[in-house]
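Peer 1: Got a predicted structure here, sequence first:
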Amino acid sequence: MSMTISALARSNGVGVETVRYYQRRGLLATPERGAGIRRYDAADARRLGFIRSAQRAGFTLEQIGELLHLDAGQDRARARELASERIAALDAKIAEMQTARAALERLARQCHASDEGPCPIIAAFEG
C-alpha cells in the first residue's frame, strides 16, 4: 500500500500539518521523494495510528517517542513504568474532577434551595 501524505493523514483522522509536525518531532519518518512526491506505506499508517492511540491514552509526545523506541520484546519494564505513571496521573485528574464536581453539585443544591440573595454559584466564582 502506497499513499500520499494527505491519504496517510486522512487514514488516521488528522491533518497534513499534524503528520509534518510528528515528522519534525522525530515520531514519524519523512520518506524520500520518488517522482517528486513522498509516498507512505502501511508501516507509516500503523505508526501514526500508534501515536494517535497513545495520545488518546494521555501520553505526552515525549513519552510516545520513548515508547516507539522501546524494543517490544526487551523493554517491558519501562513500558509498564510509563503506563503506571500515566495511570497515576489519570487517577490524580479523576480525583480533582470528582472534587470539583462535588463542589459544583453542592453549590447547585444551595442555589436551588432559595431564590433570595445572591446565587451561590455566581458568588463562589466571584470570590
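Peer 2: Arrived safely, thanks for sending. Computed from a prediction, not measured in an experiment: that's the story for all the values here.
Peer 1: only C-alpha atoms for contact and neighbour calcs from this point on.
Peer 2: OK.
Peer 1: what about the strands in this structure?
Peer 2: 33-34, 37-38 (DSSP state E).
Peer 1: A further structure is provided below for comparison with the first:
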Amino acid sequence: MAVNDGLSIGALADRTGLAVSAIRYYEAQGLIRPWRNAGGQRRFERADLRRLSFVMIAQQFGFTLPQIKAELDRLPGGRTPNKVDWAQISAGFKAALDQRIDTMTKLRERLDSCIGCGCLSLDSCALYNPADKAADRGQGPRYLMGDTPEG
C-alpha cells in the first residue's frame, strides 16, 4: 500500500483491536475524520491509530467522549500531530488525573468511616455529621470533595 493510500477501516480495526462498528461510532462522534479515495472507500490517516489509542486510554481513565473530543479538536488539522501537540493535551489530562487521584486517595483513606455517614449529607452519622451539617454545604459527598467536618 502506498503511503498516501490511507488505511482501510478493516486495517484500522486490526491495528487498534476495535470493532469496525466502534470505529464508525467514533467517526460519527467526530473523534476521527476519514476521507474517501477515488473509489469512494473510507480511508484513515496513520495518525488515526494514535487518536483511537488515545480515545481508548482516556476512556479507561474515566474521561467522557465529549471531553476527549474537546482535547482532540486542539490537535492540528492539516498535519500529523507531533510530540509537542500530544504533550499539550497530556498536560491538561495530567491535571485532571491528579485531581482524581487526590479524590480517590481521600476515599481510600476514609472509606470505612464514610460509607453510610454524613459525607453524603445523611443524618445517620453523629460522629462526622451531627445534625446533618454537611447538607448545608451543598449536594454530594461534601467531605470527600474537600469540606471538613470542622469548617
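Peer 2: Happy to help now that I have it. Here the structure is a predicted model, which means the values were calculated and not measured.
Peer 1: TM value for the aligned chains?
Peer 2: TM-score of the superposed chains, computed with TM-score structural alignment, normalised by the length of structure 1, equals 0.58; 106 aligned residues with a C-alpha RMSD of 3.5 Å.
Peer 1: who wins for proximity to residue 6 of structure 1 among the strands of structure 1?
Peer 2: strand 37-38 (10.4 Å; C-alpha to C-alpha).
Peer 1: Please enumerate the helices of structure 1.
Peer 2: 5-11, 16-24, 42-56, 61-69, 76-113, 120-126 (DSSP state H).
Peer 1: sorry, back to before: buried deepest among the strands of structure 1, which one?
Peer 2: Comparing the strands of structure 1 by mean neighbour count (mean count of other C-alpha atoms under 10 Å), strand 37-38 comes out on top with a mean of 13.
Peer 1: outside of it, which residues touch it?
Peer 2: 4-5, 30-32 (C-alpha atoms under 8 Å, 6 or more residues apart in numbering).
Peer 1: if I look at the residue nearest the centre of structure 2, how far off is residue 76 of structure 2?
Peer 2: Ranked by distance to the mean C-alpha position of structure 2 (C-alpha atoms, centre = their mean), the top residue is residue 63 at 1.7 Å. Distance from residue 63 of structure 2 to residue 76 of structure 2, counting by C-alpha to C-alpha, to the nearest Å: 21 Å.
Peer 1: With residue 21 of structure 2 instead?
Peer 2: 26 Å.
Peer 1: ok, now residue 89 of structure 2?
Peer 2: From residue 89 of structure 2 to residue 76 of structure 2 the distance is 12 Å (C-alpha to C-alpha).
Peer 1: looking at this, residue 59 of structure 2 is in a helix?
Peer 2: Yes: looking at residue 59 of structure 2 with DSSP: H, G, I helix; E, B strand; the rest coil, it is inside a helix.
Peer 1: how near is the residue lying closest to it once chain neighbours are set aside to residue 83 of structure 2?
Peer 2: Setting aside the residues directly before and after it, residue 59 of structure 2 is nearest to residue 65 in space (C-alpha to C-alpha, 6 or more residues apart in numbering), at 7.5 Å. Separation of residue 65 of structure 2 from residue 83 of structure 2 (C-alpha to C-alpha) stands at 22 Å.
Peer 1: out of these two, which sits in the busier spot?
Peer 2: Between residue 65 of structure 2 and residue 83, counting by other C-alpha atoms under 10 Å, residue 65 is the more crowded of the two (17 against 8).
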